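1. Show me the folded form of this:
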Amino acid sequence: MIPLPPLREVVAKHGLAASKALGQNFLFDEQLLTRIAAIPGSLKDASVLEVGPGPGGLTRALLRAGARVTAIEMDRRCLPALAELAEAFPGRLRVIEGDALKVAPETLFDEPWHVVANLPYNVGTALFTGWLSGQDWPPRWRSLTLMFQQEVAERIVAQAGSDAYGRLAVLAQWRATPRIAMKVHRSAFTPPPKVMSAVIHVEPATMPPGVSARMLERVTEAAFGQRRKMLRQSLKGLPGALAALETLGIDAARRAETLTVADFVAIAGVLST
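-> You can find the predicted model right below:
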């Protein structure tokens, strides 16, 4: 194992106080970071995309696991610390300065990749839904291992009928398999956030045939956009939706949170034909 200075020393050396505006909360516990890097399985010689590496805590854990890491960081203050890490692992770390929301991962890799990241809280959900979107499936990413606020993580894995169940659960589960791999106490971060966190691990699953991803997005957007209303009201603006409910034998007096992922897929399937 390549000897590296403690992360706290790196942060102090470069004056890297966490930026609230950028949604930063740093992890310094290297044993915890090693456990996170191990969640996807063996990363030896695997390509990994990391978003928001900050001072490079998770980055060094990924590099020590044998990964070839491409890190996207928009905080210029962190670049010197990441450059030092790149020198310690020659040819294994590429750092891109920029906004991950504006970078298409498929332009960065010639082969499938894993995504492993302690996502900034303010962009985490947008990045996640972006990686899950699009008609092409399976995706070029092999797995997603992502730190979220625990509340968001619970929404991703929620089942129909639960308070946490909503559009995010449907989009995450209809052709992928998400699970909560680890919960992380707020005290593990510097500065400690106000909420608990959890690491989600997602692997692609089989995509149901004959279903338009865009149509499923439209159906869930309409249904959960007015989730306290009956489906006959929330879906009336979507052409053909009420007829699809009748075709499938789904009571239009039900509310969105009572429908399973399979129900939403079936509705989108009828509307995709």
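
2. only C-alpha atoms for contact and neighbour calcs from this point on.
-> Fine.

3. Please give the element, helix or strand, for Q233.
-> helix 231-234 (DSSP states H and E).

4. Give me the distance from that helix to the chain's centre.
-> With Cα atoms, centre = their mean, to the nearest Å as the basis, helix 231-234 stands 30 Å off its chain's centre.

5. residues making contact with it?
-> The contact list for helix 231-234, computed with Cα atoms under 8 Å, 6 or more residues apart in numbering, reads 222-227, 242, 252-256.

6. distance of A100 from V115?
-> To V115, A100 is 12 Å away according to Cα to Cα, to the nearest Å.

7. Looking at these two, which one has more neighbours?
-> For A100 versus V115, the count of surrounding residues by other Cα atoms under 10 Å is larger for V115: 23 against 18.

8. What helices and strands are in contact with the helix or strand hosting T129?
-> With elements taken from DSSP H and E, the one containing T129 is helix 124-132. Helix 124-132 makes packing contacts with helix 167-173 when contacts are defined by 3 or more Cα pairs under 8 Å, 6 or more residues apart in numbering; DSSP states H and E.

9. structure for this one too, so we can compare:
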Amino acid sequence: MSQIDDLPPLREVLAAHELNARKALGQNFLLDLNLTQKIARTAGDLAGAHVIEVGPGPGGLTRAILSLGAEKLTVIERDQRCLPALEEITAHYPGRLEIIEGDALKTDFAAIAGGKPVRIIANLPYNIGTQLLVNWLLPETWPPYWQSLTLMFQKEVAQRIVAAPGDSHYGRLGVLAGWRTAAQIAFDVPPQAFTPPPKVTSSVVHLTPRDKPIAVEAASLERLTQAAFGQRRKMLRQSLKPLGGESLLQKAGIDPTRRAETLSVAEFCTLADAL
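-> From the prediction side, this is the model:
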């Protein structure tokens, strides 16, 4: 018997449904239900909340979210093999779990939210995690449809999300996340917590939206950061040449000899506005 509900332990679920993690889908399953509860708790009090989870797999985090009182949980799962295991959870928590079979990168999360705030909690597949985060950070309207993001990444990616100027991990993700959110690493998860164990440590990152981020066009900031950090060892006058180079930097009042990793989020916003 598991410690958070009376459904079977996850190892039994994997065996019963002949589930093995597939590298092509970026899968690494978390089987420790106490750990999945710790991840879910990082999102705060879930009582009465609508939560969206991406890539639930056999449902370890799914069960944790429901056990902590989420009123509704919508999961998006691409792997058909996992659906029967998730259906068993639906039966245990009637009326609270909605299963959507599909690709998260093609999913309209705002439509799922339906105009009401949601929380997104996920042990993201490694191969799509970064792109999903960028999509969630750059909706056209702000504040966004989500109240918070509680997400698992490879530790190196997590460090890039929370990095500040001057940090060796500071780059495009740090600027985009720092612009619109307050982001922090909640805790690390060792490889041995997963089946199969990945080669790297993972980290849970919690992001909450800023009420009033600096007003600038998201598409301009994204273009600018891609160019600036695409050649991060070069001076900005060189890396930003396709976008105006020295004249753009002078317009924004920024020294053309500086490098991308020295600019604050506010300075990137000034540049994007000038662009």
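
10. So which residues of the stretch 1-150 of structure 1 form strands?
-> 26-27, 47-51, 68-73, 93-97, 113-118, 141-149 (DSSP state E, counting those that start in this stretch).

11. Dump these to TSV, plus distance to A158 of structure 1.
-> Written out in TSV, the entries for the strands of the stretch 1-150 of structure 1 read as follows (distance: least, Cα to Cα, whole Å):
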stretch	distance to A158 of structure 1
strand 26-27	27
strand 47-51	25
strand 68-73	30
strand 93-97	34
strand 113-118	21
strand 141-149	14
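
12. Please pull up the equivalent of L83 of structure 2 in structure 1.
-> Using TM-score structural alignment as the criterion, L83 of structure 2 maps onto L79 of structure 1.

13. Equivalent analysis for Q131 of structure 2, please.
-> The criterion is TM-score structural alignment: under it, Q131 of structure 2 has A126 as its aligned partner in structure 1.

14. what's the distance between that match and P138 of structure 1?
-> Note on A126 of structure 1: its distance to P138 of structure 1, by Cα to Cα, is 20 Å.

15. So if I had to pick from these two, which one is more boxed in?
-> When neighbours are counted by other Cα under 10 Å, A126 of structure 1 and P138 differ, and P138 comes out ahead with 15 against 11.

16. Could you tell me how many residues sit around the residue lying closest to that one once chain neighbours are set aside?
-> By the measure of Cα to Cα, 6 or more residues apart in numbering, the closest residue to P138 of structure 1 outside its immediate chain neighbours is P204, 6.4 Å from it. Applying other Cα under 10 Å, we find 21 residues neighbouring P204 of structure 1.

17. Run through the residues that contact P204 of structure 1.
-> Contacts for P204 of structure 1 (Cα under 8 Å, 6+ apart) come out as 138-139, 142-143, 175-177.

18. nearest to M215 of structure 1, of those?
-> R175 (14.1 Å; Cα to Cα).

19. The closest one -> structure 2?
-> R175 of structure 1 maps onto R180 in structure 2, with residues paired by TM-score structural alignment.

20. right, and that match touches L137 too?
-> Yes - counting by Cα atoms under 8 Å, R180 of structure 2 does reach L137; the two are 7.0 Å apart.
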